[in-house]
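Asker: Let me see the structure of the following:
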Amino acid sequence: MVITGCRIRGKEGLYDVTYDNGVFTKIVVHGKEEVPKDAYRADGRMMMPPFVEPHIHLDCVLTAGIPHYNMSGTLFEGISTWHEYKTTQPLVVSEIKERAKTALRLMAEYGVQFVRTHVDVTETSFKGVEALEELKEEMKDIIEIQTVAFPQNGILSVRDGKKLMEKAMDMGVSCVGGIPHYEFSREFGIESINYIFDLAEKYDAMIDVHCDEIDDGQSRFLETMATQAWQREMGSRTVAAHTCAMGSYNDAYCSKLFRLLKESGIRFNSCPSASMHLQGRIDTYPKRRGITRIKELWDAGINIALGQDSIADPWYPIGVGNLLRVLEMGIHAGHMTGYEDLQHCLDLISINGARNLCVEEEYGIEAGKPANFILLDGKDDYEVIRYLSPVILSVHNGNTIMEKTPAVATIHF
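Answerer: As a prediction, this is how the structure comes out:
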């Protein structure tokens, strides 16, 4: 198949891109060679590697309102509402899979092809783990899924929490998760981080931890996590998610912290839509934004990606898996609408996420790499984010998984 007359993100001019048997085979300047009559005509639209969803909870999607809505909008009411759900509702693997597939279809419409999902392992029937591990295998040729053993209620603050984590890893989960700020005590939080790294080494797994997801400037588990990553030389396989407390750290401490973060090589995920919804709820005024220092991490050369987090669940009542909307929220909240930021902002939902998932080696539009790409109805980062340009074609391993006809408006004035 040939895509003719496309712009390739990061390159000047127009190109013709050929792929066959699931692999890019040739990329030439547009017009240099004759193209087949059935070539897909891009008409100057931008081709780029697919969007990456680095942080979602597929076991919880589309459960908003069951058994009741999160009326306060706080993170902690969301956790307690989910606890009611998982302990009072009959959990069925097929139902969890169908909800997750519905969410994945939404994400596919918006150009997502790589997904990392957390799955609650303190739901002791393990129906969620079973469902998402099955879905990971079933969807592998369409959307590549990584799973994270996520202890929603803590590791040490739950009876046999360590055994639950090990059971999940034995079932094939991809990453070790955690939630140190939600443990009963600071000591439990520190111990949970040490255990997370021990478990990751035992299973040769990646690490992705909900860390300091709270508006508390004294919640500083990130420094412990980064130190462990530095000591064990695991920074490139370690992600700290949310780190909302960093938005409340004083600048003197943050200056010291950034030295450690850079040395450790640790990576970050932020979920600006969900965090701005959940955090700052107990503030009067001024209200905190509840997000980490996205721009400061970006400017420091520390890898940070943006994710949706939730789709219509106890923590976030809306969301459709559209990462361009998440990006729009992130660049506004992070004061990243300057000229230079807007030229490269799509990195936050693409290559940066690929690095966090450790799939960057197979990611990119180059001859010999898997034919994974999207075509956007825009010509560059600035135009795409300004107009929230739709994805009109999404191809994974050479197979078209989504195609859309661009809308045409008729203005009568």
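
Asker: use CA for all of it now, contacts and neighbours both
Answerer: OK.

Asker: Name the residues of stretch 102-120 that are buried.
Answerer: Residues of stretch 102-120 classed as buried: 103-120 (neighbour count, 16 or more other Cα atoms under 10 Å).

Asker: same check, this time on stretch 306-324
Answerer: Going by neighbour count (16+ other Cα under 10 Å), the buried part of stretch 306-324 is 306-317, 319-324.

Asker: And stretch 122-135, by the same measure?
Answerer: Buried, per 16+ other Cα under 10 Å, within stretch 122-135: 122-123, 126-133, 135.

Asker: Please provide the structure for the following sequence as well, for comparison with the first:
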Amino acid sequence: MFDVLLSDVRVMGREGLFDIGVRDGHIREIALAGTLAHSGKVLSGSGLLAMPPFVEPHIHLDSVLTAGQPRWNESGTLFEGIQRWSERKPYLTREDVLARVDEALRWMMAQGTLHIRTHVDVTDPNLTALQALLELREKVRGVIDIQIVAFPQEGIYSYQNGRGLELLEEALRLGADVVGAIPHYEYTREYGVRSIDACFDLAEKYDRLVDVHCDEIDDEQSRFVEVVATRALERSMGQRVTASHTTAMGSYNDAYAYKLFGLLRKANIHFIANPLINITLQGRFDSYPKRRGLTRLKELWQAGINVCLGHDDIMDPWYSFGTGSMLQVAQMAMHVGQMTGRQEAMVCVDMVTERSAKTLQIEDRYGIEVGKPASLLLVDADDKWDLLRRMPPAQMVMSRGVVVATTEPSKRQVYWTSREGMLGDGGREVDFRVRTGSPVSVSEPRA
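Answerer: Sure, this is the predicted structure:
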């Protein structure tokens, strides 16, 4: 009946133990544990939590693992990062890009990321990285889903006297899935507005999604997000449009922000914050107090606007660290966004799973539901809160019914020393799990 039966798992958002029947790479049935007949392969979940895979909505795969090449970003600023990347681009080759991205994808897949939106710099006359990523997208299709954003890193109208527009359109003709722009990096505000208009025109012409690097700067006067939202509203494209970064929003005065949020709710666009990178890139020109460099993450969520979280960079000219862990991204957002209330913290997990899936417009094939691809993770966690607190590894990663990665859980032993200085009889394993939310019995004081 089933090719694979995943038995005795807990499913995120449900109570109890379940069996999940998989056939032809899709979930065919979910039932109480022990009730599904089977004749194929049985994988015991041993009470682990089954959850949908992580979704990476914003990363630059073309630049991964290039930190220090040819020089390190010593100032740590966005602008030096762009300069270092412009020095690295002439050395790009198909083999170079494929080798680095293949390594990064393995890191990400091992930690449960199976859906990725990557920005690829198309301000390159040869479009070397784009063509390599297009090739790799097809190679990994069926295991990892990759969306490619044609991203004009050095501007549309500011690059080589406007040649950025020609290269951007060529990238779409070659097969890029999403149109990008970077209006705050253009020479003038007028160029910035024109670049947004060009982005939307191309999206309509080629039936593509839109993802704009928007106001990734500390300048409180950088207000291109209002232009992006207005164009989305005017063209009825809201759910197809994303504003990434929007770090300047953290510096807007509250009166303007109040007006802006009214527009954002009407426009119904998506937002992506990148906490690991923006808290290090932004605020570099501040003395004290220093700004966090993050958009109004909590306020966007509270306003009912879809907001999610991405890496942005892994070991490249903008950020020399990173392992590809989406849980690390979520936990950093929880801290710098001051989202430490129980519901606030748990929604940070949503921001790297279902909310990101909504941004990428892949909801029809995402989630642990009958009829959808059998792509899921098994983790040793009680719930989203526990997942975020302990950040346990994905012990099993399944993509379309096939196990593509496993991780052996670590084991810690503590050998307690008595007051007499003698070691106790053997070690005791340490378990960091703490059950929360259990009822507490409280006795009334006697009169």
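
Asker: Please state their TM-score.
Answerer: Superposed pair, TM-score by TM-score structural alignment, normalised by the length of structure 1: 0.97. Supporting alignment: 411 aligned residues with a Cα RMSD of 1.2 Å.

Asker: The buried residues of stretch 122-135 of structure 1 in helices, which ones?
Answerer: Among the buried residues of stretch 122-135 of structure 1, the members falling in helices (DSSP state H) are 127-133, 135.

Asker: OK, contacts around the counterpart of Leu174 of structure 2 in structure 1?
Answerer: Under the alignment (TM-score structural alignment), Leu174 of structure 2 maps onto Met171 of structure 1. Shown in contact with Met171 of structure 1 (Cα atoms under 8 Å, 6 or more residues apart in numbering): 129-130, 133.

Asker: Let me know the closest of those to Thr292 of structure 1.
Answerer: Nearest to Thr292 of structure 1 out of the contacts of Met171 of structure 1 is Val129 (Cα to Cα; 28.9 Å).

Asker: what helix or strand does the residue nearest to that closest one when sequence neighbours are not counted sit in?
Answerer: Setting aside the residues directly before and after it, Val129 of structure 1 is nearest to Val119 in space (Cα to Cα, 6 or more residues apart in numbering), at 6.1 Å. Using DSSP states H and E, Val119 of structure 1 sits in strand 112-120.

Asker: Counterpart of Thr280 of structure 2 over in structure 1?
Answerer: By TM-score structural alignment, Thr280 of structure 2 lines up with His277.

Asker: Quick one: average offset of whichever helix or strand that match is part of versus structure 2, please.
Answerer: Per DSSP H and E, His277 of structure 1 falls inside helix 272-278. Comparison of helix 272-278 of structure 1 with structure 2 after fitting gives an average deviation of 0.5 Å (mean Cα distance after the TM-score superposition for structure 1).

Asker: by contact count, what packs against that helix?
Answerer: Helix 272-278 of structure 1 is packed against helix 323-333, with contacts defined by 3 or more Cα pairs under 8 Å, 6 or more residues apart in numbering; DSSP states H and E.

Asker: Contacts for the strand or helix carrying Lys97 of structure 1, please.
Answerer: Using DSSP H and E, Lys97 of structure 1 maps to helix 93-109. For helix 93-109 of structure 1, contacts defined as Cα under 8 Å, 6+ apart pick out 58-59, 61-62, 113, 127-128, 130-132, 135, 143, 311, 320-322, 391, 394, 401-402.

Asker: Make sure Gln308 of structure 1 is actually in contact with Ile318.
Answerer: No: Gln308 of structure 1 lies out of contact with Ile318 (Cα atoms under 8 Å); the separation is 10.3 Å.

Asker: Which parts of the stretch 201-350 of structure 2 are helices?
Answerer: 224-234, 254-267, 275-281, 297-302, 326-336, 342-350 (DSSP state H, counting those that start in this stretch).

Asker: Save these as JSON lines, and put in distance to Gln160 of structure 2 too.
Answerer: Formatted as JSON lines, the helices of the stretch 201-350 of structure 2 follow (distance: least, Cα to Cα, whole Å):
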{"stretch": "helix 224-234", "distance to Gln160 of structure 2": "22"}
{"stretch": "helix 254-267", "distance to Gln160 of structure 2": "33"}
{"stretch": "helix 275-281", "distance to Gln160 of structure 2": "26"}
{"stretch": "helix 297-302", "distance to Gln160 of structure 2": "35"}
{"stretch": "helix 326-336", "distance to Gln160 of structure 2": "35"}
{"stretch": "helix 342-350", "distance to Gln160 of structure 2": "40"}
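
Asker: Quick one: closest of those helices to Glu80 of structure 2.
Answerer: Each of the helices of the stretch 201-350 of structure 2 was scored for nearness to Glu80 of structure 2 using Cα to Cα, and the closest is helix 275-281 (10.0 Å).

Asker: buried residues in stretch 262-270 of structure 1?
Answerer: Buried residues in stretch 262-270 of structure 1, counted by 16+ other Cα under 10 Å: 262, 264-270.

Asker: Ok, stretch 275-284 of structure 1 next?
Answerer: Residues 275-281 are the ones in stretch 275-284 of structure 1 that count as buried (16+ other Cα under 10 Å).

Asker: And stretch 64-83 of structure 1, by the same measure?
Answerer: Applying 16+ other Cα under 10 Å to stretch 64-83 of structure 1 flags 64, 69-70, 73-79, 81-82 as buried.
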